[in-house]
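Chemist: Okay, sequence plus prediction incoming.
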Amino acid sequence: MKLSTPSAKTITPQSVIQETLEQDKILIVDDDPSLLRLLGIRLSAAGYVVESAANAKIALGMLKSFHPQLVISDLRMEGMDGMALFEQIRQQSPNLPVIIMTAHGTIPDAINATKQGVFSFLTKPFESQQLLETVEKAIQLQPLGAKSKNKQDLWRTKIISRSAIMESLLQQTKQVAVSDFSLLIHSESGTGKELLAKAIHQAAHRADKPFTAINCAAIPEQLLESELFGHIKGAFTGAEKNHQGLFQASDGGTLFLDEVGDMPMSFQVKLLRALQEKEVRPVGSTQAVKVDVRIISATHKNLQEAIKEKTFREDLYYRLNVVELELPPLAQRREDIPLLAQHFLNHSNHQSSLDINGFSQEAMEILIAAPWPGNIRQLQNVVEQSVALSRENIIVASLVKNALRDESSSLPSFQQAKDEFERDYLAKLLKLTAGNVSQAARIAQRNRTEFYKLLNRHHLTAEAFREED
């Protein structure tokens, strides 16, 4: 059974109430009462919940109870000014975006503010459309789940997202998590399959029991049985004591089988029997052990194609895939990139005791537009590399470009690798035969016509190799 994203939103009284409760909240700070009223009217008309503060001290007190998704503050105020307020906000809520307004805006002010981590800088007077566009971009830095204080949503707190496609997936996930059905997560590599599996475990009744993960592709075939089922002392050379397998270690909880599509065929039948009988037999033992484990598996492969190719058992597939969850690649959830990039930046700051505030606008635009074949894992690498090489307190576009270039060049695509091999192979043949196409074609076991097509495809000429000789 595969769950798909709903094509249309069903509007019910409950959904209207829920939508109202989840409206984005904005705190405006200015010592000009007329401007506070005007901004409040504009933003309320746009659907935001707005609160106002006449000075920075009042605003700091309201942060505790109002929990806004955005703060808009004037720069010049009596007492604590806008930048001082921003510093206080950053200490309390590092991820809360702040927009600074000023009638005294200059280029140095704007550069200084953005370098320190202010999201944006608006010079009065500004158009309503400019304000709303800037506000919308800032609001996108907040996860959809950040507004919910409901304890029932704690299971998803480590999943950073505000995209509609992920929100739909998480709603489906919560629905199936409460059961004991086996789940199959299908997605590209680097999308966070284990993180989703942990969230499912946290949402289920097994949350207080162990969660154990194993990468089936990383364990040699001869050790996989021992790793999952355990072994007894003396079962094989080097088995100096009894070893409890991951099935027993996960008893009562959840066992996550990552990259299950790479599991050897010889072991698949043993796994199928363990799932059917709900018991395992350690290597070298004659006694089976009962286990109560929920299985969540994941793969980047098309298992139905693998079944046709006889590399994956069909009966095991249906045992594992009672419900399938499709985790989207990063390129399909680009609105999550600013959130994820900021998260990895905060983590890198903490790990290295740095104090880099954020990304320049151009740098963030490059991140959002990048293709991300390596998904979230690649994004994390790009951010960490940018942080390591940054000499300022903000990540600039050149750092991101260099990191993306290094990432993309570190491992070519399959087609690029194939083309490079063909080109080198053909060049070596022509060099070996001094440009004799007939002889080169015979060595390659291709007819002359096909060989000439290959040469043309790679812009190689036999004459060049004759001259070289």
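Modeler: On my side now, so go ahead. Numbers count the residues shown, from 1 in each chain.

Chemist: Please make it C-alpha for all contacts and neighbour counts, starting now.
Modeler: Will do.

Chemist: Would you mark the buried spots in the lengthiest helix in the chain?
Modeler: Scanning the chain for the longest helix, with DSSP state H as the assignment, gives helix 414-432. Neighbour counts over helix 414-432 (16 or more other CA atoms under 10 Å) mark Glu422, Arg423, Leu426, Ala427, Leu429, Leu430, Lys431 as buried.

Chemist: swap in stretch 140-150?
Modeler: The neighbour-count check on stretch 140-150 (16+ other CA under 10 Å) flags Gln140, Leu141, Gln142, Pro143, Leu144, Gly145, Lys147 as buried.

Chemist: what does stretch 447-461 give?
Modeler: Phe451, Tyr452, Leu454, Leu455, Leu460.

Chemist: What of stretch 19-39?
Modeler: Judged by neighbour count (16+ other CA under 10 Å), stretch 19-39 contains these buried residues: Glu22, Asp24, Lys25, Ile26, Leu27, Ile28, Val29, Asp30, Asp31, Leu36, Leu39.

Chemist: In the residues you listed, find the pair that's most separated.
Modeler: Farthest pair in the buried residues of stretch 19-39 (CA to CA) is Glu22 and Asp31. Separation: 28.4 Å.

Chemist: Okay, one more to line up with it:
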Amino acid sequence: MPRPRPDSPAPPPQRQRILVVDDDADMLRLLSLRLRAAGYDVATAASAEAALAHFDLERPQLVLSDVRLPGRDGLALFDELRARCPALPVILMTAHGTIPDAVEATAKGVFTYLTKPFDGRALLEQIDQALALAAPAALPAQADSRWRSEIISRSGRMADLLAEAYMVAQSDASVLLLGESGTGKELLARAIHRASPRAGKPFVAINCGAIPEALLESELFGHVKGAFTDAVSHHKGLFQAADGGTLLLDEIGDMPPALQVKLLRVLQERAVRPVGSSQSQPVDVRIISATHRDLEAAMAAGQFREDLYYRLHVVTLTLPTLAERREDIPLLANHFLDQLARKYDRKLSGFSPEALKALTTAPWPGNVRQLYNAVEQVCALSTTPLVPLSLVQRALRVPGAQVLSLAEARQRFEREYLVGLLKMTDGHVADAARLAQRNRTEFYRLLQKHQLTPAHFKPEGPTEPVADERQD
């Protein structure tokens, strides 16, 4: 075989093929000219049937289709394409009358929809984005997509993460999941379990920060009858419950130091010793841990054991924030709306384009969990099938409510009440105590408790400590 000459030009890169489907011949011609001018290889079809026939002959990298087609419409075409090639990006073109149908389709996985008439530059930007997102490495061909069915995404960032998670699932290595609260760490842990050889065995999860330290050891390792006052029977721990399967240790960064030592021993010996027992019991468990904390900073502060850290983070996967995967927001929002509409028996078809844009551009500090809560609010309040912008804006304006404990609320009220009395009496303790219907000694104790100095409220402003004024 002759070798190519060193000065031979490199072969031109293969152009990406787009299949355009529209029964309007003028629109087909216009779109073909515009896309070819942008460097794409373009094929056309005037019906869904013709598009499917072309797809069987030569698969395109993207399909651009009108919603209104003769016979089978664009939504039915999308369903068929999705069944044949789940990763193929599809963009729908729609007139105003079919916006609800197009919006509903985004919940099923349509990349986006464009309302006619649309700007040519906007069309090219959406196509570029769709092709870029379809480019990341796909999951291995043998992967059954059901393992990740709970994770709704089409972003390149998540595609890379899921491809990595699938490979990790085939081994028995411990996995550490990092990410902000609300990013879906438990969903990813469940997906890894379903993709693993342990899928037929239990998946057990525990939040290490939500259980008091006195109970956490018993929950994890179990206890025998009589081990402590309330131990009226033998109790199997979560390690034993997950035997053969997977145990998720959520918020592992909040685990008390004393329990970190015992957990490390279990991981090293692959055996647990129930509280009150002298016998260890072997367990076969795959550990996935998760945290939103910076464990390296916790180690530096002496709050997390270094040896345990290296046991847990054989493989580390970091979940992106919702702001880092904005292309998933329309898909997630419509998915949640569909779920909640069925749950509450509401007839909702989707979001208006303006509402969807507002959702997509919002900051989402609470990530996917916050998005779900916002969608639940608009689902409860919407009086029309298509959720309007006003309801989404209302949901987005709601600040994250600071929930105080009863004790904290009392403390805050008590301090504000005392400050108000001191302002009213210009710092005269006797008058303030009289208004509060308390004796001066008790009133002074309250002021000291809240670190309030009466002299700071006097018009002349001298600074004398609370204890001195009591001698006046």
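Modeler: Now that the structure is in, tell me what you want to look at. Quick caveat: nothing in here was measured; it's all calculated off a predicted structure.

Chemist: Could you report the TM-score for this superposition?
Modeler: The TM-score (TM-score structural alignment, normalised by the length of the first structure) is 0.72; 411 aligned residues with a CA RMSD of 4.3 Å.

Chemist: thinking again about what came up before, and whichever helix or strand comes after the longest helix of the first structure, what does it pack onto?
Modeler: Using DSSP states H and E, the next helix or strand after helix 414-432 of the first structure towards the C-terminus is helix 437-444. For helix 437-444 of the first structure, the elements it packs on are helix 414-432, helix 448-457, judged by 3 or more CA pairs under 8 Å, 6 or more residues apart in numbering; DSSP states H and E.

Chemist: May I see the buried residues of helix 437-444 of the first structure?
Modeler: Buried, per 16+ other CA under 10 Å, within helix 437-444 of the first structure: Val437, Ser438, Gln439, Ala440, Ala441.

Chemist: likewise stretch 352-360 of the second structure?
Modeler: Result for stretch 352-360 of the second structure [16+ other CA under 10 Å]: buried residues Ser352, Pro353, Ala355, Leu356, Ala358, Leu359, Thr360.

Chemist: Equivalent analysis for stretch 39-47 of the second structure, please.
Modeler: So, applying 16+ other CA under 10 Å, buried residues of stretch 39-47 of the second structure: Tyr40, Asp41, Val42, Ala43, Thr44, Ala45, Ala46, Ser47.

Chemist: for stretch 274-281 of the first structure, same thing?
Modeler: Ala274, Leu275, Glu279, Val280, Arg281.

Chemist: What of stretch 232-242 of the second structure?
Modeler: Within stretch 232-242 of the second structure, the residues that qualify as buried by neighbour count (16+ other CA under 10 Å) are His235, Lys236, Gly237, Leu238, Phe239, Gln240, Ala241, Ala242.

Chemist: Over to stretch 428-440 of the second structure?
Modeler: By 16+ other CA under 10 Å, the buried positions in stretch 428-440 of the second structure come out as His428, Val429, Ala430, Asp431, Ala432, Ala433, Arg440.

Chemist: From the buried residues of helix 437-444 of the first structure, pick the one nearest Ala288 of the first structure.
Modeler: Ala441 (60.4 Å).

Chemist: which ones are touching Ser181 of the second structure?
Modeler: His292, Gly366, Asn367 (CA atoms under 8 Å, 6 or more residues apart in numbering).

Chemist: Still touching in the first structure? Go through the residues you listed.
Modeler: Retained in the first structure (both residues aligned by TM-score structural alignment, their matches' CA atoms under 8 Å) from the contacts of Ser181 of the second structure: His292, Gly366, Asn367.
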